[in-house]
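K.L.:
Sequence first, predicted model second:
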Amino acid sequence: MSKQKVQLPTQNTNEKIPLKVEVDKSHFINRELSQLLFNARVLEQSLDKRHPLLERLKFLLIFSSNLDEFFEVRVAKLKLQVRYGREVFGPDGLSPKSTLKRLAERCHIYISKQYQVLNDILLPELAKENIHFLKREEWNKSQREWIQSYFDKEVAPIISPIALDPAHPFPKLVNKSLNFIVTLKGKDAFGRESRLAIVPAPRSLPRLIKLPKDDESNKDEFVFLSAVIHEFVDGLFHGMKATGCYQFRVTRNSDLNVKEEEIEDMAAEVQGKLFNRRYGHAVRIEVVENCPEHIVRFLLDEYELTERDLYKCDGPVNLKRLFAVFEMLERPGLEYPEFSPEMPPALESSKCLFDSIKAKDHLLLHPYSSFNPVLDLLRQAALDPAVMSIKQTLYRAGHNSEIVNILVEAARNGKEVTAVIELKARFDEQENLALASRLQEAGAVVCYGVVGYKTHAKMMLILRKESGEFCRYVHLGTGNYHIRNARIYTDYSLFSSNEQLCEDVHKIFQQLTGMGKTLPMKHLFNAPFTLKKKILRLIENETEAAQEGKSARIIIKVNGLTDKSTIVKLYKASQAGVRIDLIIRGICALRPGVKGLSENIAVKSVIGRFLEHNRAFYFENAEHQVYCASADLMERNLSKRIEVCFPILSAKLRERVYKDLTLFITDKGQSWVLDSNGDYRLMTSRTSQKLVQQILLDKHCETAARE
């Protein structure tokens, strides 16, 4: 790292630096198209033989899950704009209607590729490892008898087939549920001659069924529930003949759409909206590939969808449910090897973590570093008679969260526990409502942040009385207080007792739980008040340094970059000669490599075993140079969320973060590079370079598996 430090200017912060090339809509990449390209990069991992075979299958399923959410949220939002004539154009100038057309074109290509990879590559390779997903025609006699018995005992008693006639209109089917449309011949007990019926697959039943093993067999064999229902569907319509059975699935708008300015009780409003999520407007329909055209047309008309919204699937329409296979198999050789996260000696050997944190700041990088110190600090606080209060934000904590268990214990032990819980953390709303109730029952103070702003900051503040005086300790992170995520998401965790940093965190909690004016802060940048302004000023500072002939450098690692003001500032910095490296895992609206505009900007995306989630910034001429944050550089994070960005005050820890960042910049084994056309290319072949995440595993973890 450069040892040169320049204090941020306090005057002329509004001075305009002219652009040599004026920015127009052609210099921005469409947000939704960029997000879809990220999902395509995830799909590509299923072809990368450097990943173990079952992990390649997992990438395929993650792609399917990501695409579900993409339709439920992003596509649904665009469709609503078109439906109600309220189209909002992004910086790229592409209309929602045009965006939907381009998205559909690419989604059809990607979904077709997904099933091609599954059927032609992964399933045959799994079969070589004696893992078989059997089609109906592959069942032998004993298997068929067992499956027939399973259907009779476990499936048929739960299923409620619905005939379609004037007394039974088309049912309202739950979002993403597996259903069958059945064509029938004959008359029922009442003499009615129904032609069609709907068979909803019970959500309580597993979509994947493991067949019993023969005594001498070493095969793991599975059948899909869809195949079981298809094979024995005749048994649901006694006296009639099922002439066709076709699975389908409808994806619906899943945005809660809470009108916060009109509500009185946030918890009650969110609880009420959760049910409606299951029955929002249809945005996509998936049907099995051999579904007849007249049935397809019937379904499209029923859901008011077009051919563009139709996706024909060469296999199960609900691939996400295949995740269950990982709980039914024990094939360690086909999965990532286990590893033991590092535990910093100063934290591992300390009987009192407060003493260790008071001695110096500590920085962890999960999952290479253990998440246990976060839990241990909270446990010690819950039991320590000297601890007076604990304040914590919770965005995603997970089912049966250990963090919440400890906070409950602390409240029962008489600590003043305050939890700021975000009820609108997408798809975790129900769990957050439940943990809020648990904390309230234990005597903790629970609040839901600020109406209109999601609380996305990751903060813990502990107040302890030492020798008659109050001392404060903080934990600040880039990721959630979610133990499982800490094993698969990369995130920084900072422990500090710095008085000014602790005072800043205290002020933010005051803003969240009380009312009053914005309070000045010494070290933290916080959204929606100062974060965007400070980031823009840090970029400007590098621009001015470059114009003065000084060395100037910016490194930014975030999950998404879409904020127009930030992108324009980066373009200006590039034109001034600032060297800029952007490590953007997902969405990036900035277009690098444009002559005269962004030639000094490089953008890369790293996709791999761990989800790159940590947000970190390096500004060569800034006061502290290295910063970490809970926020991405997106409009929603900078203006509609409660976020924090914190400096790394220790020179030693700053150097460590800088080295982490440069490792990603120099990586050639796991990086996708964005070009000026908006396309990504893998930097090297899939076999010639070591994965950057494996390098970090080798560096940090005691028992990390070697390639």
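P.N.:
Received, thanks. Residues are numbered from 1 along each chain as shown.

K.L.:
use CA for all of it now, contacts and neighbours both
P.N.:
Noted.

K.L.:
Who are the contact partners of residue 532?
P.N.:
By C-alpha atoms under 8 Å, 6 or more residues apart in numbering, the contact set of residue 532 is 638-639.

K.L.:
and it, that's in a helix?
P.N.:
Yes - assessed by DSSP: H, G, I helix; E, B strand; the rest coil, residue 532 belongs to a helix.

K.L.:
and it, how far is that from residue 539?
P.N.:
Noted for residue 532: a distance of 11 Å to residue 539, by C-alpha to C-alpha, to the nearest Å.

K.L.:
now residue 460
P.N.:
29 Å.

K.L.:
neighbour count winner among these two?
P.N.:
Neighbour count, other C-alpha atoms under 10 Å: between residue 460 and residue 539, residue 460 has more, with 25 against 22.

K.L.:
Against that first model, consider the following:
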Amino acid sequence: MNTEGLNDNALLEAEPAQEPLAELQEAEPEQEAAPVQGEPVPEALPAPVPSLDDTGLYIHRELSLLQFNARVLAQALDESYPLLERLKFLLIFSGNLDEFFQIRVAGLKKQVAFARELAGADGLQPHQALPWISEQVHELVARQYAILNEVLLPELARHQINFIRRRNWTPKVKAWVRRYFREEIAPIMTPIGLDPTHPFPLLVNKSLNFIVELEGLDAFGRDSGLAILPAPRLLPRVIRIPEEVGGPGDNFVFLSSMIHAHADDLFQGMKVKGCYQFRLTRNADLSVDEDVEDLARALRGELYSRRFGDAVRLEVVDICPQHLTAYLLKQFGLSEAEMYRVDGPVNLTRLFSITSLDSHPELQHAPFTPVIPKALQNSENMFNVIGKQDMLLMHPFESFTPVVDLLRQAAKDPHVLAIKQTLYRSGANSEIVDALVEAARNGKEVTAVVELRARFDEESNLQLASRLQQAGAVVIYGVVGFKTHAKMMLILRRENGELRRYAHLGTGNYHTGNARLYTDYSLLTADLALCEDVSKLFNQLIGMGKTLRMKKLLHAPFTLKKALLDMIARETQHASEGRPAHIIIKINSLTDAKMIRALYKASQTGVRVDLIVRGMCCLRPGILGVSHNIQVRSIIGRFLEHTRVFYFLNDGEEKLYLSSADWMERNLDRRVETCFPVEGKKLMLRVKRELETYLGDNTQSWQLQPDGSYLRNSPSGNQNPRNAQTMLLEKLSNPMLGTR
């Protein structure tokens, strides 16, 4: 494949328009966004305008998600990143596609199979969307392996990081591989012959397997001609060759190459005509009846069945003969369009260990130490600090450690009576859970709302829930029918004879590992009204009763969506009356049609709308008469953008909120979410400036076009390169440049 075409924007040009944009005029492209303050009022265009129910105004969510993954893949070609970081993006793309098939494609196929197809605002039915998805994924996967084979592997080799293919094995390497295979691999492999008494095995989701074509009779006189060879899951997918064998540098051999080279050892007396690797992806979405008496027990049963869900994708090495792929497709009930031939290993996600080689720090991002605000450094009593002022942290530039330290201090503090905590994703060996366990053992009243249905973290959450219960904590599994996605902690402390509340509210999970990889906000506060609201929400989750009136906190599924629609409508009213109006929204996904229609109406009246949407965005910007005042950017960089920030100019009386919720129906209608105000001129100014930094990014930002494609922004004219994440890292991690 010619790599001249492997540029960033080429990766994003594959999306066909799923609905014609007839009669929808594209607006002239706008200039780069200016700062929040002092914006002129954009001109409102007169009617007639298209109906906001026109399906051509909306982008299909799965096609938009593929566009996000294309932007991720494009980072592997970005030479501004260190080489191993570029490889990491390529592997992240593989992991994202795995989840895309396991959840999104599986869901569409299920709708088609049961004849219960649901179309979104874009009007595309699942049976119509699936062919588009297949076409785009085939193109993206072909590009992925071209980037791997023609760009990254040669560049890695220039740095003496070599993946040695079988055709390049020296006699010394061959001897070492033979010995390694016979001693470490062959004893734990189980070849499965296929005949009437050996039916096709039930293969585990995403496992590496081989289909082997044989010639000859076995010891029982059988001549089936085919066998399946599952690779043991506990074995690494790349094996390092000792330097005395492979020579200088870091030399690796793929496990698949070892098995392929020595498959005949496993079929003594028979001739191996061919051995071809393949990988099956299955439906991994869990279906749990929440009306069962024991949700945890029901979930444990579903976790096992996830490994053997319905087949949704077959990946196979590109040289596998057609008669064997046809056989596999028949066994799995898949069509030709659901098979992906690849030029390399079928399980690239298992190469992540290579991206953190100790021998090549120069090919990785330079490490950094997240800063701790001066007021919280070496603070033995964080309650004194938070009691005097709200503390706002932006991770990963500022450390998540103060959040953990607050909980640790609460666990030991004799004046602390109770701790309440939500847990959605906390990871293994969680410091947050450690502190909660310690608090419970120290006699505090600890209550944890653990969301057991956090996708792909169900097993981890079951384990931590059990651990908390054994320590004496009260564990609640949320609310039937609603995932608890809110991020909040409440600490009750006796001070001077009175109870005082302290709270943490965040946009991200209580996961110390992700806090170094994701951008998120944390608010540490003792604000009386806000802490009272947090207490009410915990009581609502833990107990039973009517919806409680909040003073400051907005929460889904009750008040958040209506409040957001009201704020958009208010901004629309300001614009219609000739006043400046501006909305800035930074979220991960925008798919809720009702929210999109509200933004379209705002644009029509002249509201300037700046959207920073990392992933899925079903809104089409730049359509004359509808969304001509809307710009949509996506930031893809070193850190995963995860903050949710809502800004409304409000005729000068600005409103600024942080939230755990994206603008998706599931978040606003079917989850427990929080949205809390940023108050005080200093904190508001800080967050606004950080939003302006993102709006000014011209190196890692992508601009959504009316046809659903994305174009990467770049400095023009005399502009200096502006990388928002790098600027925030330099500013917030340097006390001399920061806001403290």
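P.N.:
That came through fine. Source: prediction; values computed, not measured.

K.L.:
okay, and the strand ranked longest in structure 2 goes to which residues in structure 1?
P.N.:
Taking DSSP state E as the criterion, structure 2 has its longest strand at strand 271-282. Counting by TM-score structural alignment, strand 271-282 of structure 2 lines up with residues 241-252 of structure 1.

K.L.:
Please apply the same query to stretch 443-457 of structure 2.
P.N.:
Using TM-score structural alignment, stretch 443-457 of structure 2 corresponds to residues 414-428 of structure 1.

K.L.:
Same check on stretch 682-699 of structure 2?
P.N.:
If you align by TM-score structural alignment, stretch 682-699 of structure 2 falls on residues 652-669 of structure 1.

K.L.:
ditto for stretch 88-101 of structure 2
P.N.:
Using TM-score structural alignment, stretch 88-101 of structure 2 corresponds to residues 58-71 of structure 1.

K.L.:
quick one: contacts of the matching stretch?
P.N.:
So stretch 58-71 of structure 1 is contacted by 36, 39-40, 42-43, 45-46, 114, 118, 251-253, 283-284, 319-320, 322-323 (C-alpha under 8 Å, 6+ apart).

K.L.:
Which of these fall within strands?
P.N.:
251-252, 283-284.

K.L.:
Now for the residues you listed: which two are most distant?
P.N.:
Farthest-apart pair in these is 252 and 284; separation 7.1 Å (C-alpha to C-alpha).

K.L.:
Tell me roughly how far the match of strand 271-282 of structure 2 lies from structure 2 on average.
P.N.:
After superposition onto structure 2, the average distance of stretch 241-252 of structure 1 to its aligned residues comes to 0.5 Å, using mean C-alpha distance after the TM-score superposition for structure 1.

K.L.:
Only the buried residues of that stretch, if you could.
P.N.:
241-242, 244-252 (16 or more other C-alpha atoms under 10 Å).

K.L.:
Distance to residue 272 of structure 1 added to these, as CSV?
P.N.:
Formatted as CSV, these follow (distance: C-alpha to C-alpha, whole Å):
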residue, distance to residue 272 of structure 1
241, 42
242, 39
244, 39
245, 35
246, 33
247, 30
248, 28
249, 24
250, 22
251, 20
252, 17
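
K.L.:
Pick the one among the residues you listed closest to residue 230 of structure 1.
P.N.:
Distances from residue 230 of structure 1 to the buried residues of stretch 241-252 of structure 1, taken as C-alpha to C-alpha, are shortest for residue 245 (6.1 Å).

K.L.:
Please list all residues in contact with that closest one.
P.N.:
Listed by C-alpha under 8 Å, 6+ apart, the contact set of residue 245 of structure 1 reads 180-183, 230, 233.

K.L.:
Could you rerun that using 10 Å?
P.N.:
Neighbour list for residue 245 of structure 1: 179-184, 196-199, 226, 229-231, 233-234, 288, 290-291 [criterion: C-alpha atoms under 10 Å, 6 or more residues apart in numbering].

K.L.:
Just the buried ones out of those residues, please.
P.N.:
Buried among those (16+ other C-alpha under 10 Å): 179-184, 196-199, 226, 229-231, 233-234, 288, 291.

K.L.:
Chain neighbours aside, what residue packs nearest to residue 733 of structure 2?
P.N.:
Using C-alpha to C-alpha, 6 or more residues apart in numbering and skipping residues adjacent in sequence, the residue nearest residue 733 of structure 2 is residue 371, 5.0 Å away.

K.L.:
Please tell me I have it right and that neighbour contacts residue 395.
P.N.:
Yes - between residue 371 of structure 2 and residue 395 a contact is recorded at 9.4 Å, counting by C-alpha atoms under 10 Å.

K.L.:
Looking at these two, which one has more neighbours?
P.N.:
Neighbours were counted for residue 371 of structure 2 and for residue 395 using other C-alpha under 10 Å; residue 395 has more, 25 against 22.

K.L.:
where along the stretch 501-650 of structure 2 do the strands fall?
P.N.:
Along the stretch 501-650 of structure 2, counting by DSSP state E, counting those that start in this stretch, strands occupy 518-525, 554-556, 582-587, 608-613, 630-635, 640-641, 645-648.

K.L.:
scratch that, the stretch 101-250 of structure 1 is what I was asking about
P.N.:
Ranges of strands in the stretch 101-250 of structure 1, per DSSP E, counting those that start in this stretch, are 131-133, 162-163, 179-185, 196-200, 208-210, 220-224, 241-252.
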